[in-house]
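Engineer: pasted the sequence and its predicted model underneath.
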Amino acid sequence: MILSTIFLGVIGPLQITLIVVVVLLIFGGKKIPELMRGLGSGIKEFKDASKEEDEPKKDKAE
């Protein structure tokens, strides 16, 4: 519990700004939307796959 308080206190607005600037420098402004789109589609596929696994379990219980 103490460790989570320490880690939460370390990240502030200055650190977040620094991270954003570094990401912009590394990937560039044009590449970031493509990365976010890919991340979003990956999350969507993961959710769809997890729903497909849950459906047969519900059918067996009935």
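Structural biologist: Received, thanks.
Engineer: rest of the way, CA atoms for contacts and neighbours
Structural biologist: Will do.
Engineer: residues near residue 41, how many?
Structural biologist: Counted with other CA atoms under 10 Å, the neighbours of residue 41 add up to 11.
Engineer: roughly how far apart are it and residue 54?
Structural biologist: Remark: distance between residue 41 and residue 54 (CA to CA, to the nearest Å) = 20 Å.
Engineer: show me what contacts residue 48?
Structural biologist: By CA atoms under 8 Å, 6 or more residues apart in numbering, the contact set of residue 48 is empty.
Engineer: another structure for you, compare them:
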Amino acid sequence: MSTSLLIMGIGGQELIVIVVILLLLFGGKKIPELMRGLGKGVKEFKDGQKEDSPTEKKTEVEDNK
């Protein structure tokens, strides 16, 4: 079991219940699309954080001098 799941207090049984609820709500065909969209969103968020990092701004200012 993953450490992050243990920290949040989610065990094996709770994880199974969550998966079953997701299957009932969205169906088997829709879940991969949702996960793909979620993955793209997380990737764009991380890329946005990298672009706005203080070290990049500092090097950009130094390059402009």
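Structural biologist: Here it is on my side, so go on. The model shown is predicted, which means the values in this text are computed figures rather than measured ones.
Engineer: residue boundaries of the helices in structure 1?
Structural biologist: Ranges of helices in structure 1, per DSSP state H, are 2-10, 13-27, 31-61.
Engineer: and the second one, which stretch of structure 2?
Structural biologist: In other words, helix 13-27 of structure 1. On structure 2, the counterpart of helix 13-27 of structure 1 by TM-score structural alignment is residues 12-26.
Engineer: so what touches that stretch?
Structural biologist: So stretch 12-26 of structure 2 is contacted by residue 31 (CA under 8 Å, 6+ apart).
Engineer: and that stretch, how far from structure 1 on average?
Structural biologist: Superposed on structure 1, stretch 12-26 of structure 2 shows a mean distance of 0.9 Å to its aligned residues (mean CA distance after the TM-score superposition for structure 1).
Engineer: ok, now stretch 36-49 of structure 2?
Structural biologist: Superposing on structure 1 and averaging over aligned pairs (mean CA distance after the TM-score superposition for structure 1), stretch 36-49 of structure 2 comes out at 0.6 Å.
Engineer: residue 44 of structure 1 maps to what in structure 2?
Structural biologist: By TM-score structural alignment, residue 44 of structure 1 lines up with residue 43.
Engineer: separation between the spatially most central residue of structure 2 and residue 35 of structure 2?
Structural biologist: Compute the mean C-alpha point of structure 2, and by CA atoms, centre = their mean the closest residue is residue 42, 4.4 Å away. Using CA to CA, residue 42 of structure 2 is found at 10 Å from residue 35 of structure 2.
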